[in-house]
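> below: sequence and its predicted model.
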Amino acid sequence: MRKGTHRVVAAIFALGLIAAACGSDDPGTEAPTTEAPSTEAPSTDAPMDDAAAETAAAQALVDTYMTIPTEIGVTVGPSAAVPTGKKVAWLACELPSCAEVGEDWGKITDALGWELKTINVESASPGAGVQEAIDWGANYIAISGSPVAAFAEQFAAAVAAGIKFSFAYNGEAPADGILTSISGNDAVYAAGAKMANYIIADSGAAANVLMVNIQLFPVLVAEEEGMKDTFAAGCAACTFDVLPVQIADIGVNVPGLVASYLQENPETNYVSYAFSALPIGVTAGLEAAGVALPKQVGVDFDLTGLSEIVAGTHTAWTSNPKAYSGWVMAHAMVLDAVGDEFAERAAGEELPNFILDDAAVAQEIIDSSPMSNWKGPEGFADQFLALWGVA
């Protein structure tokens, strides 16, 4: 029996009961005559029509997700020359994704004439790193993934000292001391919805989905909600379940946990990974355990997902231009440095992305950069430098 599965059929049935209860409340209305039950077999045309309609609706959306973006998401540069000498602390976490977010910080600060200090931290407890940045005299601190709740004391101390934060992938709402929060909850919710629509279209509205997720991160919970809500609204026959794991499980316990789940729930035909590192070792683990491979998809590809698309063991991934996100974080700092508001904040925080399911394109991306990933729209770094007036 599938555990914890969200079945939208129950919700539709409940709505039917409500509609029946509200359908006629006129006390003067006579009770309808009860007809004898039909002996004819029920028609199966309606469910088939529903699935076809759900598939078509999802496919229409998916068709808009497949184009690789070419432009950056901001157009307004600083109103004055950017001052030199600012100090930026980049807090680099232990996850591979942080290496990509931090990939271009040296290039950015060199171009601006700013000073960079890279501080290694753990995602779940970056407080000591924030304190080191405070002690160093940073003007700006950049962090990816870690929510403020994980370093609340140091965050308050930094803001009190006049230090500003640029965040990525942590879902923080606008607040004093926060210049931007790139790809926050709304954006990652949308990414989850996009992948859910892809699954609906690809499966013919007949998907039993397991999502592997680390629920420590609010943005990944938002992604989970985006998938769940999309299946609920757009796929009556689909099921959706979640396998919660921890950071320490990546590449160690996740393969066995997924294999065990699939053995217990053999009807599962899709596994979706909340971000790039989660499928490390899973395909090999499933093959070693003799478990038939489901279709594997995910949000936020990197070399792992791209390589498996090339190999044919993964079906599709959404992009996530993590290097590009660093430039948007820096853009917020640049505007602040001249006293400008980030008027395009909402647009800037929505990262350009697409869904990739083409092996040839996946190989091109692998070959395109030192970290074998899609960094962002072609020429995006030059577009930012020109916008800042430092090209």
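Received, thanks. Residues are numbered from 1 along each chain as shown.
> when you work out contacts or count neighbours from here on, use the C-alpha atoms and nothing else.
Will do.
> quick one: contacts for the residue nearest to residue 229 when sequence neighbours are not counted?
Distances taken as C-alpha to C-alpha, 6 or more residues apart in numbering place residue 193 nearest to residue 229, at 7.6 Å, with adjacent residues excluded. Listed by C-alpha atoms under 8 Å, 6 or more residues apart in numbering, the contact partners of residue 193 are 223, 226-227, 229-230.
> what kind of secondary structure is residue 193 in?
helix (DSSP: H, G, I helix; E, B strand; the rest coil).
> do you know how far the residue lying closest to residue 9 once chain neighbours are set aside is from residue 67?
Distances taken as C-alpha to C-alpha, 6+ apart place residue 236 nearest to residue 9, at 5.7 Å, with adjacent residues excluded. According to C-alpha to C-alpha, to the nearest Å, residue 236 stands 28 Å off from residue 67.
> tell me which of these two has more neighbours.
Remark: of residue 236 and residue 67, residue 236 carries more neighbours, 21 against 11, as counted by other C-alpha atoms under 10 Å.
> pretty sure that one contacts residue 11?
No - counting by C-alpha atoms under 8 Å, residue 236 stays clear of residue 11, with 9.3 Å between them.
> so how far is stretch 354-361 off the chain centroid?
With C-alpha atoms, centre = their mean, to the nearest Å as the basis, stretch 354-361 stands 17 Å off its chain's centre.
> would you check that residue 259 makes contact with residue 285?
Yes - look at residue 259 against residue 285 with C-alpha under 8 Å: they come within range, at 7.2 Å.
> more neighbours, the two?
residue 259 (22 against 19).
> the residue nearest to the more buried one when sequence neighbours are not counted: neighbouring residues, count only.
Counting by C-alpha to C-alpha, 6+ apart, the nearest residue to residue 259 once its immediate chain neighbours are dropped is residue 286, at 5.6 Å. Close neighbours of residue 286, defined as other C-alpha under 10 Å, add up to 21.
> could you give me the buried positions within stretch 123-135?
123-124, 126-127, 129-134 (16 or more other C-alpha atoms under 10 Å).
> and residue 167, which of the three is it?
strand.
> tell me, what residue is most central in this protein?
Among the residues of the chain, residue 188 comes closest to the average C-alpha position under C-alpha atoms, centre = their mean, at 3.9 Å.
> wait, that residue sits on residue 225?
No - contact criterion C-alpha under 8 Å: residue 188 and residue 225 do not qualify, at 9.5 Å.
> identify the residues contacting residue 381.
Taking C-alpha under 8 Å, 6+ apart, one finds 324, 327 in contact with residue 381.
> cool, residue 235 as well?
Residue 235 touches 8, 51, 54, 200, 205-206, counting by C-alpha under 8 Å, 6+ apart.
> how much space separates it from residue 361?
For residue 235, the distance to residue 361 - C-alpha to C-alpha - is 29 Å.
> take a look at this one as well, against the first:
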Amino acid sequence: MPVGTHLKHRRILTGVAGVAALALLVSGCSSASSAASGSSAAATSSAGATSSAAGSMSAAGGSSSGVTSSGAAASGAAAQAAAAKAAVAPFLVAPTKINQSVPLTAKIPTDKPWVLITCELPQCKTISDGAEAAAKAAGIPTKLLSYKTTDGTTMTSSMKQALTYNPVAVSPIGFTQAVWDSLQPQYRAAKVIITPLSLGDTAPSDVVTQGASSQLDYSSGGKTMANYVIADSSAAAHILVQDVPAFAVLKAYGDGFKAQIKSGCTACTVSDLDIAPAQLSTGSLVPAVIAALRKDQSIKYLVSTDGAFLVGISTALKAAGIDGVKIMGGSPDINNLTALKNGQQTAWTGAAENQTGWVALDIIGRTLNKQAVAPVDGGRVTQVFTQDNVGVPSATGMSAPADYQAQYLKLWGLS
């Protein structure tokens, strides 16, 4: 049954700075199963043929080592595909539970404001709106400051201004820790914690808490997509990974994907296509992808660390006469999900960015209570979307779990 899915609409920016900011914020069930099952059947058939051939060669006094090796490889691929299928299966259904389960030992203080520092992009608004909704539900006042993604000094200024409100915590949304990291001594002196949201280079300290939706979440998403590819290809994929490694969250996704392919798929091959930020503003990303696919026609999987960058990819593939390439990756926008629904693309890992603020407030509560905080507070909810489960693509945030607000409020002792 299709699952109603709601993901953010992500604007494709033409300026290099705008694209960089976008990246910093980004920071099928049956098809995967049938592919993995088919792999197992094929491996069994191959193993049987190998056994028969080996017996004949042995009787004739010949060597069977080559055939035996082939059978072992087939058996190994089947095992790897089965393991990947099992690993990705939970992500093919809509999540029903948030990833936090331990109640707070005390309620979050409501006498001081939570300062949020947002930007001018729609993605920032989705995240900050979710954070304000979490604070309102918990009875915590908020103060909203802003910065411009084209000018890092505006983030630094807002981080300084935030301290003047005597906050319970300050949460910068996106950009990079480098522009405010030098302010940690001031925050330490003021006894104010910093809880970053959607930051790709979060470095926790006694001042900086675990981040909500950090590089750890993106790396995990890449690993999940790798398992999807391994299962779908019967552990024999040749993959083109298109990345923009200058952006930390995208590099984390790409690195997570490639690490899992390396450890979980002996026969898989990865070809890298690293794009420089300047190429994004000139519209040369898709032509570079087409050139790479033309150069090596054995590539049948295209994995992008940021789906929003693949504007016009389906049309370009058709014009180039390239078919049989499955398109997938991370951080899909409404265009990717629509193409997924129409069968033009294959799979995307999506996340509930409108819940990032709820995760952040949970981290703040645990930190103030001196409770243990798991890395990224257990992680954000995510799902691998396919044509079978994408439902009706939407420009709003992913809504699953349907009752996530109630689940958080229960943990916080407010329901």
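Received the coordinates, thanks. This structure is a prediction, so every number in the text was calculated from the model and none was measured.
> aligned partner of the residue nearest to residue 229 of structure 1 in structure 2?
Taking TM-score structural alignment, the alignment pairs residue 193 of structure 1 with residue 223 from structure 2.
> what ranges does the stretch 151-300 of structure 1 have for its strands?
164-168, 178-182, 208-213, 239-244, 270-273, 295-299 (DSSP state E, counting those that start in this stretch).
> same check on the stretch 1-150 of structure 1?
Using DSSP E, counting those that start in this stretch, strands in the stretch 1-150 of structure 1 cover 6-7, 87-92, 115-120, 140-144.
> just the angle for the last one relative to strand 87-92, thanks.
In other words, strand 140-144 of structure 1. With axes from the mean of the first three to the mean of the last three C-alpha atoms, to 10 degrees defining the directions, strand 140-144 of structure 1 sits at 10 degrees from strand 87-92.
> other SSEs contacting the longest helix seen in structure 2?
Among the segments of structure 2 that qualify as a helix by DSSP state H, the longest is helix 29-59. Judged by 3 or more C-alpha pairs under 8 Å, 6 or more residues apart in numbering; DSSP states H and E, helix 29-59 of structure 2 is in contact with helix 65-88, helix 215-232.
> out of those helices, the one nearest residue 338 of structure 2 is which?
Nearest of those to residue 338 of structure 2, taken as C-alpha to C-alpha: helix 215-232 at 18.9 Å.
> and the closest one against structure 1, how far off on average?
Its aligned residues in structure 1 lie a mean 1.8 Å from helix 215-232 of structure 2 after superposition (mean C-alpha distance after the TM-score superposition for structure 1).
> residue 279 of structure 2: neighbouring residues, count only.
14.
> err, residue 40 of structure 1, not the other one
6.
> aligned to residue 254 of structure 2, what sits in structure 1?
By TM-score structural alignment, residue 254 of structure 2 lines up with residue 224.
> so who does its match touch?
Neighbours of residue 224 of structure 1 in contact, by C-alpha under 8 Å, 6+ apart: 189, 192, 211, 213, 274.
> go on, residue 84 of structure 1?
Going by C-alpha under 8 Å, 6+ apart, the list of residues near residue 84 of structure 1 reads 112-114.
> nearest to residue 89 of structure 1, of these?
Looking across these and measuring by C-alpha to C-alpha, the closest to residue 89 of structure 1 is residue 114, at 10.6 Å.
> and the aligned residue in structure 2 for that closest one, what does it touch?
Matched by TM-score structural alignment, residue 114 of structure 1 corresponds to residue 141 in structure 2. By C-alpha under 8 Å, 6+ apart, the contact set of residue 141 of structure 2 is 110-114, 135.
> give me that answer again for 7 Å
110, 112-114, 135 (C-alpha atoms under 7 Å, 6 or more residues apart in numbering).
> among the residues you listed, which recur in structure 1?
Using both residues aligned by TM-score structural alignment, their matches' C-alpha atoms under 7 Å, structure 1 keeps these contacts from these: 112-114, 135.
> and these, which are buried?
Listed as buried from these are 113-114, 135; burial here means 16+ other C-alpha under 10 Å.
> show me what residue 54 of structure 2 lines up with in structure 1.
Using TM-score structural alignment, residue 54 of structure 2 has no partner in structure 1.
> gap between the residue nearest to residue 54 of structure 2 when sequence neighbours are not counted and residue 73 of structure 2?
Among residues not flanking residue 54 of structure 2 along the chain, residue 64 sits closest, at 5.1 Å (C-alpha to C-alpha, 6+ apart). Remark: distance between residue 64 of structure 2 and residue 73 of structure 2 (C-alpha to C-alpha) = 14 Å.
> same check on residue 24 of structure 2?
For residue 24 of structure 2, the distance to residue 73 of structure 2 - C-alpha to C-alpha - is 40 Å.
> compare those two (neighbour count), which wins?
More crowded of residue 24 of structure 2 and residue 73, by other C-alpha under 10 Å: residue 24, with 23 against 16.
> which residues touch that one?
Neighbours of residue 24 of structure 2 in contact, by C-alpha under 7 Å, 6+ apart: 174-175, 199-200, 247-249.
> do the same with residue 211 of structure 2
Residue 211 of structure 2 neighbours (C-alpha under 7 Å, 6+ apart): 195-197, 202, 376.
> checking those residues against structure 1: which ones persist?
Checked against structure 1 (both residues aligned by TM-score structural alignment, their matches' C-alpha under 7 Å), the contacts of residue 211 of structure 2 that hold up are 195-196, 202.
> tell me which of the contacts of residue 235 of structure 1 are still there in structure 2?
Counting by both residues aligned by TM-score structural alignment, their matches' C-alpha atoms under 8 Å, structure 2 reproduces these contacts from those: 51, 54, 200, 205-206.
> and those, which is closest to residue 330 of structure 1?
Using C-alpha to C-alpha, those come closest to residue 330 of structure 1 at residue 200, 37.2 Å.
> ok, that closest one to residue 295 of structure 1 distance?
Distance from residue 200 of structure 1 to residue 295 of structure 1, by C-alpha to C-alpha: 12 Å.
> more neighbours: which of the two?
Neighbour count, other C-alpha under 10 Å: between residue 200 of structure 1 and residue 295, residue 200 has more, with 28 against 20.
> tell me the contacts of that one?
Per C-alpha under 7 Å, 6+ apart, neighbours of residue 200 of structure 1: 55, 58, 206-207, 235.
> out of these, who's the most crowded?
Most surrounded of these: other C-alpha under 10 Å gives residue 235, at 28 neighbours.
> so what does that one match up with in structure 2?
Using TM-score structural alignment, the partner of residue 235 of structure 1 in structure 2 is residue 265.
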